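S.K.: Predicted model follows, preceded by the sequence.
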Amino acid sequence: MKKFIIYSFVFLGFYACRKVEKEVTKEGIETPQEIIKDSVIPEVSESSIMTSTKNLKEALTSKGFQIFDYVDEKTKDTILMQQYFIAFLKNGPTRSQSEEEASFLQKQHLAHLGKMYDLGYADISGPFGDNGDIRGITIYNVPTLQMADSLANADPMVKAGRLIIEMHPWWAAKGFPLR
């Protein structure tokens, strides 16, 4: 939802900054032509895509990320896969906090997850819609299981025992949005 709002503002910004020019045809009729001022549309060639993929692979592996790629048989595109870590946030052994304390912990928990997102360590996080033992998930975009586990266990809800973490490696294609 956050990305949708950001993309909407970017689109509206470009749309608001457009310049409409009118061209007079031989018949004397004015025809509007929309031109977005100062826009640059880069030419995308196969070699620039390969270079970008190569650079991305080098950047990820230099930071310690596990990756692999494959060719999609249908599109013939090279798909770059990266290992992420998914944390299942589960009911912890200490859930007897007062309502006031639980509310305070929840605020700290959300601040922690926001910080993880802002720092680029977590890509998505959210609660489940039922009242089961698994309360929610966070997907960590870090190179090692140890780093993901350390970040997840730094959550104030985990430190207080209200939640526990179950961590798993998870593979996803780079650049594919949620639908």
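M.R.: Yep, it's here.

S.K.: rest of the way, CA atoms for contacts and neighbours
M.R.: Will do.

S.K.: does M81 really touch D69, like I thought?
M.R.: Yes - contact criterion CA atoms under 8 Å: M81 and D69 qualify, at 5.6 Å.

S.K.: So between those two, which is more surrounded?
M.R.: Taking other CA atoms under 10 Å, M81 and D69 do not tie; M81 has more neighbours (17 against 14).

S.K.: dump the residue contacts of the more buried one.
M.R.: 67-69, 171-174 (CA atoms under 8 Å, 6 or more residues apart in numbering).

S.K.: want to compare, so here's the second one:
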Amino acid sequence: MKFINKMFVLVCLITAIFSVNAQEINPRYDQDLAERLGADEYGMKRFIFVILKSGSNVSQDSELRNEAFSGHLANIKRLVKEDKLIVAGPFGKNADDYRGLFILNVKTINEAKKLLETDPAIKANYLVPALYNWYGSAALSEYLDASDKVWKITP
């Protein structure tokens, strides 16, 4: 019986060793790029995913509203230039009253909250953010360079 237990342990150990060695290394792996983007060994990193919902401010003052949303767009552009915002965009009409999303290139909810405090539409409560930790491809920020080359007219 001891022999069978020892054989079982040996077979498990050999299987584990071959399983570890069976992982494939990406032949296109670019260590410099991975390090620059902050990628872990899986090519992933932590971000903060933000869903913007309509806030409680339903003011009919179009001048104040336009000012807040002009500031919102200017803030988006600033955060992109600072490499803090890598995805932003509006939702179409929906039952959940979601207005848009951000993916922020920061690691903590607190860092994200500080960035969002600079947004005039959030400050004025036209928009309310819901923040979530998110784990995604570290290469996500690389799409920004391409996205800057495909728009023809400033939104």
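M.R.: That came through, no problem. Here the structure is a predicted model, which is why all the values come from computation and not from measurement.

S.K.: Can you give me the TM-score here?
M.R.: Remark: TM-score between the superposed chains equals 0.64 [TM-score structural alignment, normalised by the length of structure 2]; 116 aligned residues with a CA RMSD of 2.7 Å.

S.K.: Tell me the one among the contacts of M81 of structure 1 nearest to Q33 of structure 1.
M.R.: When those are compared for distance to Q33 of structure 1 (CA to CA), K174 wins out at 36.9 Å.

S.K.: Need the counterpart of that closest one in structure 2.
M.R.: Counting by TM-score structural alignment, K174 of structure 1 corresponds to A138 in structure 2.

S.K.: Distance-wise, check its match relative to K84 of structure 2.
M.R.: Between A138 of structure 2 and K84 of structure 2 the computed distance is 13 Å (CA to CA, to the nearest Å).

S.K.: the more surrounded of those two?
M.R.: When neighbours are counted by other CA under 10 Å, A138 comes out ahead of the other of A138 of structure 2 and K84, with 22 against 19.

S.K.: In structure 2, what stretch matches whichever helix in structure 1 runs longest?
M.R.: If you go by DSSP state H, structure 1 has its longest helix at helix 99-118. Aligned using TM-score structural alignment, helix 99-118 of structure 1 spans residues 62-81 in structure 2.

S.K.: mind listing what G126 of structure 1 touches?
M.R.: By CA under 8 Å, 6+ apart, the contact list for G126 of structure 1 reads 136-138.

S.K.: Tell me which helix or strand the residue most central in space within structure 1 sits in.
M.R.: Centroid-nearest residue in structure 1, with CA atoms, centre = their mean: D123, separated by 4.0 Å. Taking DSSP states H and E as the criterion, D123 of structure 1 maps to strand 122-127.

S.K.: how big is the angle separating that strand from helix 99-118?
M.R.: Here the directions of strand 122-127 of structure 1 and helix 99-118 differ by 150 degrees (axes from the mean of the first three to the mean of the last three CA atoms, to 10 degrees).

S.K.: Now strand 122-127 of structure 1 on structure 2. Mean distance?
M.R.: When structure 2 is overlaid, strand 122-127 of structure 1 sits 0.6 Å from its aligned residues on average, using mean CA distance after the TM-score superposition for structure 1.

S.K.: C-terminal to that strand, which secondary structure element comes first?
M.R.: Following strand 122-127 of structure 1 in sequence, per DSSP H and E, is strand 134-140.

S.K.: That next one packs against which elements?
M.R.: The contact analysis (3 or more CA pairs under 8 Å, 6 or more residues apart in numbering; DSSP states H and E) places strand 134-140 of structure 1 against strand 78-91, strand 122-127.

S.K.: mind redoing it with 10 Å?
M.R.: strand 78-91, helix 99-118, strand 122-127, helix 145-153, strand 163-173 (3 or more CA pairs under 10 Å, 6 or more residues apart in numbering; DSSP states H and E).

S.K.: Show me the contact partners of stretch 58-74 of structure 2.
M.R.: For stretch 58-74 of structure 2, the external contacting residues (CA atoms under 10 Å, 6 or more residues apart in numbering) are 57, 75-80, 116, 118-127, 155.

S.K.: just to revisit the earlier point, which neighbours do M81 and D69 of structure 1 share?
M.R.: 57, 173-174.

S.K.: relative orientation of the strand holding D123 of structure 1 and helix 145-153 in degrees?
M.R.: Between strand 122-127 of structure 1 and helix 145-153, the angle comes out at 40 degrees (the same axes, to 10 degrees).

S.K.: what separates strand 122-127 of structure 1 from the chain centre, distance-wise?
M.R.: Remark: strand 122-127 of structure 1 is offset 9 Å from the chain centroid, using CA atoms, centre = their mean, to the nearest Å.

S.K.: repeat for stretch 118-127 of structure 2
M.R.: The answer for stretch 118-127 of structure 2 is 20 Å, by CA atoms, centre = their mean.

S.K.: that older thread, mutual contacts of A138 and K84 of structure 2, please.
M.R.: Shared contacts of A138 of structure 2 and K84, defined by CA under 10 Å, 6+ apart, are found at 47, 105.
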